[in-house]
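Trainee: here's my sequence, what's the structure:
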Amino acid sequence: MDETALPGGALSADECAPPAHGAPALPAPAIRSARDASTTAPARSGTERAMGTAQPFRTGTAALLVNDEGQYLLHLRDANKREIHNPGTWSLIGGAPEPGETPQETITRELWEKAELEIPDLVPFVLLEDTCLDGDTKGHIQVYLGRWNGEAATLPLTEGIMLHWFSADVMPRLTMCEWAEEVILKHQADLQCTANSASKDDRAPVVQQP
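Mentor: Okay, here's the model as predicted:
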């Protein structure tokens, strides 16, 4: 899949500039590009070779949904629940696969079950390393990218507290799930990288043909 065609102009992780919204820098997340996350097992990247697998074990999925104003749909998770990841934080909507499901089938089902959301054009964005609740089992969260412009307050949420749109510059004031914040910072960096590339193209001199 050509990553330059992703919603929001997302590019690969190694091409991205620092985020423009001024949030404090986080340690480099264990993130792979959408191409590395492909379920068709493409040629292994350096990251994949270092991790020793071309088809990582996926323990969860999530959706990074962006509206036309550049805001992100965040999910406030239940607090005081030891049986869930990142309780009481703002995160991305998603969930774990059922037996036999592909990651795409999982995120499609989770969006519908949790909020009756149907996002037809979801594409793989990044693949995150993950540690399960037992503290030992290692896996990966497949994050998908999509666009949606509805009213968050009208969604019939079945898990968690609420869904709400936020711009990236509000994140420092929220209790964020760490990996969700890293994903949003990556998306912001990709947007800045795309804008910088477009600006360079606009300034390129026109060569007169003889």
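Trainee: every contact and neighbour count from this point should use C-alpha atoms.
Mentor: Will do.
Trainee: for the chain, longest helix please?
Mentor: Of all segments of type helix in the chain, defined using DSSP state H, the longest is helix 178-203.
Trainee: any idea how far that one is from the chain center?
Mentor: Its chain's C-alpha centre and that of helix 178-203 lie 13 Å apart, by C-alpha atoms, centre = their mean, to the nearest Å.
Trainee: again, but for stretch 62-82
Mentor: That offset, for stretch 62-82, works out to 10 Å (C-alpha atoms, centre = their mean).
Trainee: how far does that stretch stretch from start to finish?
Mentor: 20 Å (C-alpha to C-alpha, to the nearest Å).
Trainee: contacts for it next, please.
Mentor: 86-95, 107, 141-149, 152, 159-168, 184 (C-alpha atoms under 8 Å, 6 or more residues apart in numbering).
Trainee: kindly report the same for stretch 101-121.
Mentor: With C-alpha under 8 Å, 6+ apart, stretch 101-121 has contacts from 58, 60-63, 93-98, 142, 146-148, 155-159.
Trainee: want to put them side by side, so please do this one too:
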Amino acid sequence: MPPTRSHIRATIESYLDRHPQETDALAGLFALLDGPTEPTSRATLPGHITCSAAVVDRNRRVLHIGHKASGKLLAPGGHVEEDRTLLAAALREVCEETGLRPGDLCLIPQFLGAPVDIDVHDIDAGPAGGEPPHRHFDFRFAFYLTAAQPPQLTPRQEEVSCVRWFALADVRSPTLRAKLLDAEAHGLDGRPEPVNASALIHDGNGRYLLHLRDHRDGIWEPWSLALLGGGREPGDADLEATLRRELAEEVPGLEPTGLTPYAVETATSADGLTLPVQVYEGRWSGHPDSVDLREGVLLRWFTVDMLDRVRLSSGLGSLIRRHAAEHPTPGGPRTKGTPPAPRRGEGVPSRGAELHIVGVHLFLRDDDGRILLGLRHPDSAYGGGRWHMPAGHCERESAVACLVREAREEANLVIDPAQVEFVHLVHHAGPDDTRPRLQLFFQAHAWSGTPEVREPDRCLEWRWWAPESCPAELVPYTRTAIADILSGRTYAQRGWT
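Mentor: Model prediction:
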């Protein structure tokens, strides 16, 4: 089914809330909605609804295509089909025409899911298709690229003659150009930022509050356990206001204390868009049945040792385990990933022994022999602004299981554990006040997926590098490991005297 008239009308009203001066110009659009024919059908004449996408990169350039039928440079777009929403129609069109994937794009905080522009323009007759002159009511939605560098585009040859990037001041549509330039003056900078907020609510004793989502079309990750929260709306002052509004709407009576930003996670929207999410942590210890759950199926407490037995939204298990490891509960119930306190004589390190942190790294090469590296966020606790392999700390799991988990969570890569080979170990000593580390490197000989930035607060981009051209800004022990692996050496040590 195409988008409903109520959805279209609500989208127009949302747009006119920001641009009331265009009400008269869109009178024909309201007349179309009140008419007897399907407003999105290309057979509806003398006019119908279309959708297009303004894709903005980090340099504040906008993607255009050479449209073969008209001979013009336009923002990607076209006719509505069996799309759930108008935004979904714009997303489908830009992906079909340019080869982008939905996950390459994310919403822009200034516009969210509302159109940046609604343009009314006339279309000349198309003798080849037998179409008479008619009018398009074009809904234009804006997206940021998620990656720092535009991906390789593969335009649809039968419709698109070329792809071009134009600065905002050179955008071909006057109405779209004016809207984007105004947005630039108010902060549009091409850099993705969270547009959703979630609450990691715990009771301080190892329990985490999760709710089970409905199993319905259009629900983000249906029938899975997730954190409470939702998307930012135009009236929200900030993301904390978003979260408090969502909690009041979803579970009136649940008011956690001490809400503070904890992490930025990456999720996937119901339309396939990349969705940066600001996660807040907070405390609450009430009974789930004491509040009125108005969205979802149930609300319950869970401990870490229960997570492997339930269906969780993507990345949630890792998030909770990380939080639990950072917030141990002495005397409380033990959670998976937190070993029991050893009894005297059992598992206690001998005199002079020191526990090591185990890091696991993915050494991945493509068909051209290039190595996958990620640029760490400047604010990262370690290696900020440097390039590094996909990596993470080993929790209460095998090293290979850690490798598979981290590859999925960081870069959306699926690693076959049977195709993993240990290739190197760096025994790393830091300053005197830090624990030494065993840095394990594994090579994956088979995997699926294309590297994506899934944790934007930790990694800004993934890029393939020829071994002889690795960047100067490389984590030092990673450089050591690459050289040794390529030379066939399996052990190195750094920092020991």
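Trainee: any idea what the TM-score is?
Mentor: Here the superposed chains carry a TM-score of 0.62, computed using TM-score structural alignment, normalised by the length of structure 1; 144 aligned residues with a C-alpha RMSD of 2.6 Å.
Trainee: next step: the contacts of stretch 62-82 of structure 1 restricted to strands.
Mentor: Among the contacts of stretch 62-82 of structure 1, the ones falling in strands (DSSP state E) are 90-91, 93-95, 141-147, 162-166.
Trainee: give me the buried entries from those.
Mentor: 90-91, 93-95, 141-147, 162-163, 165-166 (16 or more other C-alpha atoms under 10 Å).
Trainee: could you single out the nearest of the residues you listed to residue 178 of structure 1?
Mentor: residue 91 (8.3 Å; C-alpha to C-alpha).
Trainee: aligned to that closest one, what sits in structure 2?
Mentor: Alignment note (TM-score structural alignment): residue 91 of structure 1 maps to residue 226 of structure 2.
Trainee: excluding chain neighbours, what is closest to residue 61 of structure 2?
Mentor: residue 167 (4.4 Å; C-alpha to C-alpha, 6 or more residues apart in numbering).
Trainee: so what's the residue count around the one you found?
Mentor: Residue 167 of structure 2: 16 surrounding residues under other C-alpha atoms under 10 Å.
Trainee: ok, it to residue 246 of structure 2 distance?
Mentor: Applying C-alpha to C-alpha to residue 167 of structure 2 and residue 246 of structure 2 gives a distance of 37 Å.
Trainee: over to residue 214 of structure 2?
Mentor: From residue 214 of structure 2 to residue 246 of structure 2 the distance is 16 Å (C-alpha to C-alpha).
Trainee: ok, residue 326 of structure 2 next?
Mentor: 27 Å.
Trainee: out of these two, which sits in the more crowded spot?
Mentor: When residue 326 of structure 2 and residue 246 are compared for neighbours, residue 246 comes out ahead with 20 against 9, by other C-alpha under 10 Å.
Trainee: SS state for whatever residue of structure 1 lines up with that one?
Mentor: Under the alignment by TM-score structural alignment, residue 246 of structure 2 pairs with residue 110 in structure 1. Residue 110 of structure 1 falls in the helix class when you classify it by DSSP: H, G, I helix; E, B strand; the rest coil.
Trainee: so residue 32 of structure 1 sits in a strand?
Mentor: Yes. Assessed with three-state DSSP, residue 32 of structure 1 lies in a strand.
Trainee: any idea what it aligns with in structure 2?
Mentor: Structural alignment (TM-score structural alignment) places residue 32 of structure 1 against a gap in structure 2.
Trainee: cool, and residue 62 of structure 1?
Mentor: So, by TM-score structural alignment, residue 62 of structure 1 is matched to residue 198.
Trainee: how big's the offset between the one helix or strand its match maps to and structure 1?
Mentor: If you go by DSSP states H and E, residue 198 of structure 2 is part of strand 196-202. Following the fit onto structure 1, the mean deviation recorded for strand 196-202 of structure 2 is 0.7 Å by mean C-alpha distance after the TM-score superposition for structure 1.
Trainee: following that strand, which helix or strand comes up?
Mentor: Criterion used, DSSP H and E; the element after strand 196-202 of structure 2 is strand 207-212.
Trainee: now that following strand on structure 1. Mean distance?
Mentor: Counting by mean C-alpha distance after the TM-score superposition for structure 1, strand 207-212 of structure 2 comes out at 0.5 Å.
Trainee: which of the residues in that strand are buried?
Mentor: For strand 207-212 of structure 2, by 16+ other C-alpha under 10 Å, it's 207, 208, 209, 210, 211, 212.
Trainee: can you tell me the closest non-neighbouring residue to the fifth one?
Mentor: Distances taken as C-alpha to C-alpha, 6+ apart put residue 299 closest to residue 211 of structure 2, at 4.4 Å, once the chain neighbours are dropped.
Trainee: and the one you found, how far from residue 219 of structure 2?
Mentor: Distance of residue 299 of structure 2 to residue 219 of structure 2, computed by C-alpha to C-alpha: 17 Å.
Trainee: neighbours around the equivalent of residue 309 of structure 2 over in structure 1, how many?
Mentor: Using TM-score structural alignment as the criterion, residue 309 of structure 2 maps onto residue 173 of structure 1. Residues lying near residue 173 of structure 1 (other C-alpha under 10 Å) number 7.
Trainee: repeat for residue 293 of structure 2
Mentor: For residue 293 of structure 2, the count of nearby residues is 20 (other C-alpha under 10 Å).
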